[in-house]
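Colleague: sequence? don't have it. structure:
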């Protein structure tokens, strides 16, 4: 029998408490139960806080929101006008205290009564809840981040017989995404420290949260005691091995470009708007060859019947070009401008990258009208 989830619209104030017993007023939105064969497998709560309260949560790392357990914030900082939404899952060893309640609405009433009668109850402690997602809806879109616990859900670990490979895979995915999002300017020491903190936090979860389920605790501890090669590889991947890529990312960050990292590759995807059009760009690090390559991709491909004429134009353009060159893929008509630099025995400075990048986009912007003329049949 598959698991079923029931949701209940909470929409009321609730007082939780920090580890120091300080009150934490939240606006609870929804409560959800996930059951399998009438057994409660997970309880989630979605609630809102204002920016001031979120900053307190952030500073004190409440709801298990340690800095090293958060992914990168997407689409800018949180704003002050709208509330911030947090979705959290209940500590698995506390699910048994809700076993007698068959519906989420009954739990809502129970929690509200606890606020009045037993404020010290574990269900009302902020650390009994593991934040999965933090987000805010803005006029420009949604911003926020997910956490380590959304990759390695505490309830899933306890309730399902996860293999060592599944646990390690989730940890690898989170750490790799964390590393990709923080690739600009991190040091080798910080890299190792962060990996150790992430692993330590998970081990603390196993040691403390699963203490009342000893067979689970020992089983998961055994799986973690001999991590698979993929997890070890991520932990031991040297930052120095990506030094060119690090410098590339640092340049585009400092120069104010927006970019995304291509998953599994040392490549950044960017956009550039010239006087004549907007187009895709790619910055690639070739670590072994000690090279950086930058591409501008023409926004329009040459149709098959125009590729010979385009090849002639590109040949003439390259004859006059000192830095970089144009090239075309005869299979699909893609046209691109390429500039590159070899830095063996030297360092890839901000000035070197800037010259490489802006020479490239200037060339594409200059020749783009000619390329379009050939494609449109004017020449």
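Modeller: Nice, I can see it. Nothing here was measured: the structure is a model prediction, and the numbers come from that model.
Colleague: Going by C-alpha atoms from here, please, whenever you check contacts or count neighbours.
Modeller: Will do.
Colleague: Which elements pack onto the host helix or strand of residue 253?
Modeller: Taking DSSP states H and E as the criterion, residue 253 maps to helix 243-254. Other elements packing on helix 243-254 under the criterion 3 or more C-alpha pairs under 8 Å, 6 or more residues apart in numbering; DSSP states H and E are strand 278-286, helix 350-376.
Colleague: could you check the angle helix 350-376 makes with that helix?
Modeller: Helix 243-254 runs at 80 degrees relative to helix 350-376, counting by axes from the mean of the first three to the mean of the last three C-alpha atoms, to 10 degrees.
Colleague: Enumerate every residue touching the closest residue to residue 350 other than its chain neighbours.
Modeller: Sequence neighbours aside, residue 251 is the residue nearest to residue 350 in space, at 5.9 Å (criterion: C-alpha to C-alpha, 6 or more residues apart in numbering). Residue 251 sits next to 350, 353-354 when contact means C-alpha atoms under 8 Å, 6 or more residues apart in numbering.
Colleague: want to compare, so here's the second one:
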């Protein structure tokens, strides 16, 4: 079996049409063709849209972006800028139409461009003929975005005559697994049923002309996955209230750092945000963590200076003197590796974590690190006695 994939970098405007034949202008980035034994098996188009235009795509569920078939945003909501990049794959039964008029990648790109001018309502230019795989937006703090069900089980694979129920089951399970990692509290009979219903509809449309063996494999996989996730939903229902509370805490923290213009990165699969702060006396990394079971929020400033082993006793004395009288938060020293951090935290069990509470906790934290950082440096690098370093700061 010979498989060949080619990429063509584009930089041109292309007008597609939505289901009402209204124009949708996009900026194309890459066209990718995959051939198997000289037969075209997949065509992918990567393009950019403004966040404003994406709102229309999102609202109208263009490119088959149905809510039930989307994954979760990896690092917070999309922002007003920069542009959003979408990678989509062409509906498999339209591949022969494209192959009929093209013999190579460059011809395919030109053909689509010409269609936009000469046959604007051609099915190849319909948003409903393309299945979005990935939707992403680059940011200074790190990329955010999501993948769809079709990234886990590509339409070109589903329509293959020799696909097995195991392949279909694996794709469905991986999609739901990644989805539940972030949306565990929303996993219930209704959400599972809605997603599986949409998947079943899509399968019916994609496999309308395929062999009965393929349809049987899909039916078998659907039954297996439905049963497995219904059992999981029943198991989780008893603890959904606690999970919802933890999810709300994390959402409030993400909202705060977004609204307060802090660049941050969310660690995938964990309730942790990483960020940084520039103070008057230095710049350092910070982390915001939700302790899910305890329903607690903890914020750390990580000192940019690491303490050498021969200075750790002196720094321990400095931090002990600094901590005395602290009302909100405290310094910590890891004797194993010399890391210093300042910690502030709050227990919100049975209560609500507001924007102002988060702000007070975060800014009290970074203020203390900024105030005591010169003293820490002077003890490490300048051989200043801990007592004298504290006196210089607190006098």
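Modeller: Thanks, I have it. It should be emphasised that the depicted structure is a prediction, and the values quoted were computed from it without experimental measurement.
Colleague: And the TM-score between them?
Modeller: For this chain pair, the superposition-based TM-score is 0.77 by TM-score structural alignment, normalised by the length of structure 1; 367 aligned residues with a C-alpha RMSD of 4.0 Å.
Colleague: Next, the mean deviation of the helix holding residue 253 of structure 1 compared to structure 2.
Modeller: Following superposition, helix 243-254 of structure 1 is found to deviate from structure 2 by 3.2 Å on average (mean C-alpha distance after the TM-score superposition for structure 1).
Colleague: Tell me what angle that helix forms with strand 278-286.
Modeller: Going by the same axes, to 10 degrees, helix 243-254 of structure 1 makes 150 degrees with strand 278-286.
Colleague: Now the element after helix 243-254 of structure 1, going C-ward?
Modeller: Stepping forward along the backbone from helix 243-254 of structure 1, the first helix or strand reached (DSSP H and E) is strand 259-261.
Colleague: Over in structure 2, find the residue span the helix or strand following that following strand aligns onto.
Modeller: Downstream of strand 259-261 of structure 1, the next assigned helix or strand under DSSP H and E is strand 267-273. Aligned by TM-score structural alignment, strand 267-273 of structure 1 falls on residues 272-278 of structure 2.
Colleague: And that stretch, what's buried?
Modeller: For stretch 272-278 of structure 2, burial by neighbour count (16 or more other C-alpha atoms under 10 Å) applies to 272-276.
Colleague: And stretch 378-388 of structure 2, by the same measure?
Modeller: Using 16+ other C-alpha under 10 Å as the test for burial, stretch 378-388 of structure 2 gives 379-380, 384-386.
Colleague: try stretch 299-313 of structure 1
Modeller: 301-303, 307, 309-311, 313.
Colleague: Identify those among those that sit within helices.
Modeller: Among these, the ones falling in helices (DSSP state H) are 307, 309-311, 313.
Colleague: picking that back up, residue 318 of structure 1: which of the helices and strands packed on helix 243-254 of structure 1 is closest?
Modeller: helix 350-376 (10.5 Å; C-alpha to C-alpha).
Colleague: chain center to the closest one: distance?
Modeller: 32 Å (C-alpha atoms, centre = their mean, to the nearest Å).
Colleague: What of stretch 230-237 of structure 1?
Modeller: Distance, centroid of stretch 230-237 of structure 1 to centroid of chain: 18 Å (C-alpha atoms, centre = their mean).
Colleague: Please pull up the equivalent of residue 217 of structure 2 in structure 1.
Modeller: Match for residue 217 of structure 2 (TM-score structural alignment): residue 219.
Colleague: Check the burial of its match by counting its neighbours.
Modeller: When neighbours are counted by other C-alpha atoms under 10 Å, residue 219 of structure 1 registers 14.
Colleague: Next: residue 187 of structure 2.
Modeller: 20.
Colleague: Which helix or which strand is home to the alignment partner in structure 2 of residue 205 of structure 1?
Modeller: Aligning on TM-score structural alignment places residue 205 of structure 1 opposite residue 202 in structure 2. Assigned by DSSP H and E, residue 202 of structure 2 belongs to helix 189-206.
Colleague: on that earlier part again, and the helix holding residue 253 of structure 1, what's buried?
Modeller: For helix 243-254 of structure 1, burial by neighbour count (16+ other C-alpha under 10 Å) applies to 243-252.
Colleague: Over to stretch 61-80 of structure 1?
Modeller: Buried-residue list, stretch 61-80 of structure 1, by 16+ other C-alpha under 10 Å: 61-66, 68-72, 78.
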